[in-house]
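# Got a predicted model here, sequence first, then my questions.
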Amino acid sequence: MSVQPDEMIPDQSVTDYEVGQDNLQKFGLDIHNPVFPISASVIILFVAFTLIFPGEADSFFGWLRPAITSTFDWVFLIAGNIFVLFCIGLILSPLGSVRLGGKDARPDYGYFGWFAMLFAAGMGIGLVFYGVSEPVTHYSESLAGSSWAPLGGAEGMQLEARRLGMAATLYHWALHPWAIYAVVALALAFFSYNWGLPLTMRSAFYPLLKDRVWGWPGHIIDILAVFATLFGLATSLGFGAEQAAAGLNYLFGVPDTNLTNVVLICCITGVALISVVAGLDSGVKRLSEINMVLAILLLGFVFFVGPTMDLVRGFVGNTVAYFRDLIPLSMPFGREDDNFRTGWTTFYWAWWMSWSPFVGMFIARVSRGRTVREFMTCVLVVPTVVSIIWMTVFGGTALTETIAGYTGIVDADLPVKLFAMLGQLPLTTITSFIGIILVIVFFVTSSDSGSLVIDTITAGGKVDAPVPQRVFWATFEGLVAIALLLGGGLAALQGAAIATGFPFAILLLVLTYSTFKGLVAERKQPFLETVGKS
């Protein structure tokens, strides 16, 4: 169905919405009713309940994750495939020529700063946490013919088990997660910069809901976005705290306890608050660039000191294996690897979808001036290549050590596997310490980026809301992570991500269609020009 630009003109102007919305200018806040009070109240109640009744919270989250993943795994897999195909279609179609911000817009950031912020916000902690553990785990399960092996495993076949382990790992960290982020980021950037709508999730649904986005349908969308962002962030922050605590225990004998995790979260949240107050350019951008440099240094060290030639060959082999197994791994039905699909893939897809409002809005805020084709290519392809390189270097080195007979990585707990791998290379103490710093800085960039995003949503799309609001959300990100860790540990973190990711899987499918309608209309006639002539 063709979409006419004049069908999209709002009856109520964006200016009227932003000025006339019910704001409470109190205590230095700029509260957008009812998104802020409802979101904040529910989050406060959740933290209080989890801390007061940790046993009940533990039981609930222990039930929640398998209940959702075993029932709705097919929803997540189908949605993920649709997002990848949509992104590729935009790159190849004439719609890719649309420029975010209009035909005369130019990028606000250079490529290095832009890529640094994309990468740090997108999955920094996850790559450090799973870069060693996941390839080794899939390899071990495949070699043993375990029920948790991807695609049935490769029992007794060492080389094939290695390839399958890397292919399964890259499936979780390459095209699919970045396609989820790209769809949300494009929608937010396009409707904000090209249509002049507020930079908030509800705006992406304007072609479908029209002026109803300014009422309760829009409120509900934004409230869900706040919950998804906060719990998705808390999952990553919890992983980061566990790995940092494990690293400190490995290096310096610091007790790896809940108290250590809580102290770490409190200290790092304090650093994040400083960055939040500094703002996007002074705080987040600078920390992201520092983190990019640290990541490159650690990556280069492992590459040159580790099994370099194996890694060079592995990059090509792993890429081939990934694309070889991409379609079989993407199939939602007719597979025998139920444990792998529900225990690994479904959790990851839910985690990425719960993160998508945060990462998507953050990417949108730093991507004005790019064409849709440039945007999709960079957000989809470049991080995929970086993920393949990262997993090949860290996972490949760990696999080489494991195949050579070192059992320390396989035997180590999940957060310690990175340090067990580095322990087989020179300068162990220095590289392990850099690894801890990397996790901590990723922690900080995720926290302050997330607080900026949540603050934008709860302020009705304003990008310059008062600092006290950003401080509030940064503080509660840390509190939610603490509550989840104390109320069930890793299972609680994963359960929270899945619970918020499921409704977003449905919401993002609708968002994808809405974005397509908007792009078609924009290519026929730029929206703001249409409004100006009306």
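It's in. Computed from a prediction, not measured in an experiment: that's the story for all the values here.
# only C-alpha atoms for contact and neighbour calcs from this point on.
Fine.
# tell me, how many neighbours does the residue nearest to Pro34 when sequence neighbours are not counted end up with?
Leaving out its chain neighbours, the residue that sits closest to Pro34 by C-alpha to C-alpha, 6 or more residues apart in numbering is His219, at 7.0 Å. For His219, the count of nearby residues is 24 (other C-alpha atoms under 10 Å).
# For His219, pull up the helix or strand it's in.
Mapping His219 onto the secondary structure by DSSP states H and E places it in helix 216-252.
# and after whichever strand or helix holds Arg163, which helix or strand comes next?
Under the criterion DSSP H and E, the helix or strand holding Arg163 is helix 158-173. Helices and strands here follow DSSP H and E; after helix 158-173, the next one along the chain is helix 175-193.
# Check it against this one:
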Amino acid sequence: MSEQSEEDRLAARTVVDDGDRANAPEETGVAAGPGPDEHVPPVVAADRPAETDRTVFGIAAVLALAIVGWGIASPSSLASVTDTLLNKAVIPYGGWAFVLTASGFVVFAVCLAISRYGRIKLGQDKEKPEFRTASWIAMMFSAGMGIGLMFFGVYEPVSHLASPPPGSAVPNSDEAVHTAMATTLFHWTVHPWAIYAVVGLAIAYSTFRRGRSQLISAVFEPLIGKRRSEGPLGKAIDVMAIFATLFGSAASLGLGALQVGGGMAAVDWIDNPGTGLLVGIIAVLTVAFIASAVSGVAKGIQWLSNINMVLAAVLALFVLVVGPTVLILNLVPNAIGDYFRELAEMSGRSGVTGGEEMQTWLGGWTVFYWAWWISWTPFVGMFIARISRGRTIRQFIIGVIAVPSVVSLIWFAIFGGAAIDQQRNGVDIAGAGGEEAATFELLQHLPWFVPIAVVVMLLVSIFFVSGADAASVVMGTLSQKGTVEPKKNVVIFWGVLTGAVAAVMLLVGGDSALTGLQYLTILVAVPFVIVMLGLCISVYRDLRHDPLMIKEDEMMRSLEAIHAERTDEEKRKRRPFRSRRP
């Protein structure tokens, strides 16, 4: 009995304490999870040939085309409706939900990473990661928020410096510097990437570990059952995912067009970038990302992402060297400290404390960002799931949250620090003529303005091409029952429609183009918040019944029984001998 107990204890220790080495069952004698011929089919559902889901594709396409038609026929009418819905309903009555759920996703992702579920692989136990770590990070970052960093990297810190959140600090003061950097990092680091990580993890686990189709609806099978996940309810979830993807990527395209137009005006190529020029830029970028999308992930997105990461690194290094280097370096630890010191306050901002002024500020910043990230989750989550096969849950969450957050910290310290320095020395970057002009206003006061401005416009364009490339493929996947390689004509359709929606968003915004992008993005993200909450519950149920977890639970129960038996035996041996009295 003693030898048997020791062998079981060693085997269990190998499984329970050895983390990622549980991926090698031949060394432990314990099945770490589904083998190649057991729990997961050799070819998962997502690898099957493309087949269009006519219901999902048809409903999503008709609704999107109807909105595009409405926006073209009467942009003022669409603008009035979106303004009323947003400012009379969503922000006053639902802004708290965006703020609360965003922090909830952070807690959920971190708990999964540090829990025992972190050892589970997103795939079969012996699978290796499909992409090298450097390329994995580059693709993930480019698809996730590259274009946003280019657009807001300069503007957001100086905007919060000149106009801090209501009741937080005196404009342009030392305290405002701390608030500006903390608020910027709050919007661009842990929270957005945790939102992406939750959806990406759920899709990757469901697809590559459980062998289901690569659909948002398939993730809900543990919660609503297979029949409902493939029925009308599941199709409604996929339609909402397509809609969120379409409008989230269209908002990014609009931001890209605004910044390219602003750059062309800054280098004196044009006088004033009107709506006609912006629509033309959208058309050119749309053609470019469609061409990239139909070339495939490895050929298109990976190549573009690697180029962009190199160009972005060169640009950041240039600003660091020629800008206020010492201030930027000192800003990094200060920004980290400010972020953690003010995290609780920033997470709890609502209209209760600031009234209508705070509600307006939240609608333009925090709620817009949370809605933007949530609207991006179907395509960013599905895309990072697609490129993360073979990694463990812990590797996935740490990689998806930590690495891009560090990059964002460095990016905003460099560009935000340089902009803050100029703003406090008399250069009005915050009021330079619009959000899209802020970056070029900064660069005008640095050497080699024109070539650097051209590099920025190129970066913005490629960042969008790589992101919209992924979005088109994902919408094709959602339209074709989860296939990894959707048909080219479907991908082209969604790509063209993305460009059309972006043009409509700019038309709706009118003179304030960014407002139109923000309003429609927030409205479309509202129903998807509910989808994401259900998704968290579903993935947790799935993980509880993972084969590795079941095996560990059985092992621990066996050891507990053996330990109890051995304890009883030792107690019997320790009983005092009672002699018989005559």
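Noted; the coordinates are in hand. None of the values given here were measured: they were computed from a predicted structure.
# still on that earlier bit, how about the helix holding Arg163 of structure 1, which residues are buried there?
158, 160-173 (16 or more other C-alpha atoms under 10 Å).
# which of those lies closest to Ser330 of structure 1?
For these, the residue nearest Ser330 of structure 1 by C-alpha to C-alpha is Tyr171; the value is 8.5 Å.
# what lines up against the closest one once you look at structure 2?
When structure 2 is aligned by TM-score structural alignment, the residue opposite Tyr171 of structure 1 is Phe186.
# likewise Phe83 of structure 1?
In the superposition onto structure 2, Phe83 of structure 1 corresponds to Phe105 when matched by TM-score structural alignment.
# okay but its match is in contact with Ala194, surely?
Yes - contact between Phe105 of structure 2 and Ala194 holds when scored by C-alpha atoms under 8 Å: they sit 6.1 Å apart.
# more neighbours, these two?
Comparing Phe105 of structure 2 with Ala194 by neighbour count (other C-alpha under 10 Å), the higher total belongs to Ala194, at 26 against 23.
# Quick check: closest non-adjacent residue to the more buried one.
Spatial nearest neighbour of Ala194 of structure 2, excluding adjacent residues (C-alpha to C-alpha, 6+ apart): Val106 at 5.1 Å.
# what sits against the one you found?
Applying C-alpha atoms under 8 Å, 6 or more residues apart in numbering, we find Val106 of structure 2 in contact with Val190, His191, Ala194, Ile195.
# so which of those is the most crowded?
Ile195 (28 neighbours).
# Please say which position in structure 1 that one maps to.
Ile195 of structure 2 maps onto Ile180 in structure 1, by TM-score structural alignment.
# how about the nearest residue to that match, chain neighbours excluded?
The spatially closest residue to Ile180 of structure 1, leaving aside those adjacent along the chain, is Phe83, at 6.0 Å (C-alpha to C-alpha, 6+ apart).
# Just to be sure, the one you found is in a helix?
Yes - according to DSSP: H, G, I helix; E, B strand; the rest coil, the state of Phe83 of structure 1 is that of a helix.
# what about the helices in the stretch 251-400 of structure 2?
Per DSSP state H, counting those that start in this stretch, the stretch 251-400 of structure 2 has helices spanning 275-293, 302-322, 325-347, 351-364, 366-386, 393-424. These are given in chain order.
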